[in-house]
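1. No letters, just coordinates:
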């Protein structure tokens, strides 16, 4: 199986060099790399797969470092499991970089606000991988080293945005990304993965398909301050699925 790796990037040249170097060192070689610079992000992700030639399409961020067997392991999962439509894996964020994402604000805190967030938003499962919660949020367990203890293929509700791979024919059948998402396009990847799942295929997570997410505050990060767009994306996703 040929693998197409899509990297959407904006204003992070040094980070991009690192991810490209890690891809160069992959043990799996039947692979093409597409670098997309279009905005909004959902447009870049969608245009990427339409230009790709691989049977498997993988999307990663421009601030990750992939394990040397990342590509090999994800392709093997698709080859050995014809009922699997999508694959994801660990997206480990170094502990000193957790502060770079507001979604981790609760980590290490014992305040009432943090406890309520974990209970009401994360369904008391902050370290679970790949779960969509009752209110339409997502559990962030894949970002912590503790996720490496999960063995075998874990059935999940969604795929991590910075470590997401799908069968091309299923992406095409599902219609690709919904261009109704705005700005940083959060939830667009959950939406596509769930549509692929609704075609009758499994979404799985494997600790062998791992990368390190060196979350950056440069480049596209400034768009994360546009809370109006982010809230619109969340409500748009909720309206479609909940």
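-> Thanks, I have the structure now. This one's a predicted model, so the numbers in the text were calculated from it and none came from an experiment. Numbering: from 1, shown residues only.

2. Could you use CA atoms for every contact and neighbour count after this?
-> Noted.

3. what comes up buried for the helix ranked longest in the chain?
-> Secondary structure of the chain per DSSP state H: the longest helix is helix 227-241. Residues of helix 227-241 classed as buried: 229, 230, 232, 233, 234, 236, 237 (neighbour count, 16 or more other CA atoms under 10 Å).

4. mind checking how far it is from the chain centre?
-> For helix 227-241, the distance from its own C-alpha centre to the chain's C-alpha centre is 17 Å (CA atoms, centre = their mean, to the nearest Å).

5. With stretch 38-49 instead?
-> With CA atoms, centre = their mean, you get 14 Å for stretch 38-49.

6. likewise stretch 149-158?
-> So, by CA atoms, centre = their mean, the centroid of stretch 149-158 is 14 Å from its chain's centroid.

7. What are the buried residues along it?
-> Quick answer for stretch 149-158 (16+ other CA under 10 Å): 153, 154, 155, 156, 157, 158.

8. Let me see the ranges of the helices in this protein.
-> 13-24, 41-51, 70-80, 112-116, 168-174, 188-197, 227-241.

9. Next one: residue 179 from residue 194, what distance?
-> As for residue 179, its distance to residue 194 is 16 Å (criterion: CA to CA, to the nearest Å).

10. which of those two has more neighbours?
-> Ranked by neighbour count (other CA atoms under 10 Å), residue 179 and residue 194 place residue 194 first, with 21 against 14.

11. Verify the contact between the more buried one and residue 158 for me.
-> Yes - if you go by CA atoms under 8 Å, residue 194 and residue 158 touch, sitting 6.4 Å apart.

12. Could you tell me how many residues sit around the residue lying closest to residue 165 once chain neighbours are set aside?
-> Distance criterion CA to CA, 6 or more residues apart in numbering; nearest residue to residue 165, sequence neighbours excluded, is residue 58 at 4.0 Å. Neighbours of residue 58 under the rule other CA under 10 Å: 29.

13. Below is structure B, check it against A:
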């Protein structure tokens, strides 16, 4: 079978060492190489990304590289589906590693459920150094359930590092919102969540498939309380951009007060936890709330 069924898109910016690990996991898949391709989208990297990517392109006929000059993960992801030759387009982050049968499981699902155009699976953490004792043990793991089923996008979502789309979705004029997501090293989220909401509101069924698995890195810089709370703050900002709830200034102050009181109660409840883990568990929702309110009140 020489027709490309699956295009795997890896968007990257200045993380050449992590990218190399990711691509190695993709070129050693159990699926026959003529059935899938790997597209590396370099988003203006200034390290050795091009050199390392080209070395994979020279070794593997199903690997190719393109450069997206518009800065931002959404721009890079949109460039990925524009370049793709496959009927299905899968996305994996450059700091992730695919399970050996990841591509095979994706193709298998498309054969079992050809009517499903959007789906994804779990990710599990890996680290390059041992996390500190206080670090939340569940952090970096994403699972919804143990069964293959439709998700409710009001409460559930598919993660950006393990998601697949039928190319007809993009042919209908839908794409990743370039106003959302990472831009260079600027921390931001939400472009894949926004796309899921658009698709769900358009009548698409979105599936969670537990057999489609990847590993996702918990980088050493994330093993700090300040980074975890900053991440929650930025999640709140991005959530406001997606859902854009409207309240008066007094309502926002009341929401903020309630969130703080709730956090203080949690702080008392988690008194047996290590201090930094206790602070994170107690105040993460407060920082999320502050981020959303800050975006609503102060963003232009």
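-> Good, I have the coordinates. Note that the coordinates shown come from a computational prediction; the quantities given were computed from them, not determined experimentally.

14. quick one: contacts for residue 99 of structure 2?
-> 25, 29, 213, 214, 215 (CA atoms under 8 Å, 6 or more residues apart in numbering).

15. Repeat that for residue 105 of structure 2.
-> 211, 212.

16. Would you mind finding the match for it in structure 1?
-> In structure 1, the residue matched to residue 105 of structure 2 (TM-score structural alignment) is residue 73.

17. how close does that match get to residue 81 of structure 1?
-> Distance from residue 73 of structure 1 to residue 81 of structure 1, by CA to CA: 12 Å.

18. Out of the buried residues of stretch 149-158 of structure 1, which comes closest to residue 99 of structure 1?
-> residue 158 (23.7 Å; CA to CA).

19. So the closest one sits against residue 188, correct?
-> No - assessed by CA under 8 Å, residue 158 of structure 1 is found out of contact with residue 188, at 10.7 Å.

20. which one of the contacts of residue 99 of structure 2 sits closest to residue 42 of structure 2?
-> Using CA to CA, residue 25 comes nearest to residue 42 of structure 2 of the contacts of residue 99 of structure 2, at 18.0 Å.

21. The equivalent of the closest one over in structure 1: what's it in contact with?
-> Aligned by TM-score structural alignment, residue 25 of structure 2 pairs with residue 22 of structure 1. Counting by CA under 8 Å, 6+ apart, residue 22 of structure 1 touches 65, 66, 67, 68.

22. In strands, which of those residues appear?
-> Among these, the members found in strands (DSSP state E) are 65, 66.

23. From start to finish, how long is stretch 35-45 of structure 1 in a straight line?
-> 10 Å.

24. List the buried residues for it?
-> Buried residues in stretch 35-45 of structure 1, defined by neighbour count with 16+ other CA under 10 Å: 35, 36, 37, 38, 39, 41, 42, 43, 44, 45.

25. Distance to residue 85 of structure 1 added to those, as a markdown table?
-> Formatted as a markdown table, the buried residues of stretch 35-45 of structure 1 follow (distance: CA to CA, whole Å):
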| residue | distance to residue 85 of structure 1 |
| --- | --- |
| 35 | 23 |
| 36 | 23 |
| 37 | 26 |
| 38 | 26 |
| 39 | 27 |
| 41 | 23 |
| 42 | 20 |
| 43 | 22 |
| 44 | 21 |
| 45 | 18 |
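
26. tell me the two of these that are most distant?
-> 35 and 42 (13.9 Å).

27. Need the nearest residue in space to the residue nearest the centre of structure 1, chain neighbours excluded.
-> Centre of structure 1 computed as the mean C-alpha position; nearest residue by CA atoms, centre = their mean is residue 161, 1.6 Å away. Nearest non-adjacent residue to residue 161 of structure 1, counting by CA to CA, 6+ apart: residue 189, 5.9 Å away.

28. List the residues that contact the aligned partner of that neighbour in structure 2.
-> Structural alignment (TM-score structural alignment) places residue 189 of structure 1 against residue 192 in structure 2. By CA under 8 Å, 6+ apart, the residues touching residue 192 of structure 2 are 159, 160, 176.

29. And the contacts of residue 22 of structure 1, which is closest to residue 100 of structure 1?
-> Nearest member of those to residue 100 of structure 1, counting by CA to CA, is residue 65, at 16.8 Å.

30. Count the neighbours of the closest one for me.
-> Other residues within reach of residue 65 of structure 1 by the criterion other CA under 10 Å amount to 24.

31. likewise residue 10 of structure 1?
-> So residue 10 of structure 1, with other CA under 10 Å, has 17 neighbours.

32. Residue 66 of structure 1 contacts residue 23, doesn't it?
-> Yes - with contact defined as CA under 8 Å, residue 66 of structure 1 reaches residue 23; the gap is 6.9 Å.

33. roughly how far apart are residue 114 of structure 1 and residue 108 of structure 1?
-> For residue 114 of structure 1 relative to residue 108 of structure 1 (CA to CA), the value is 9 Å.
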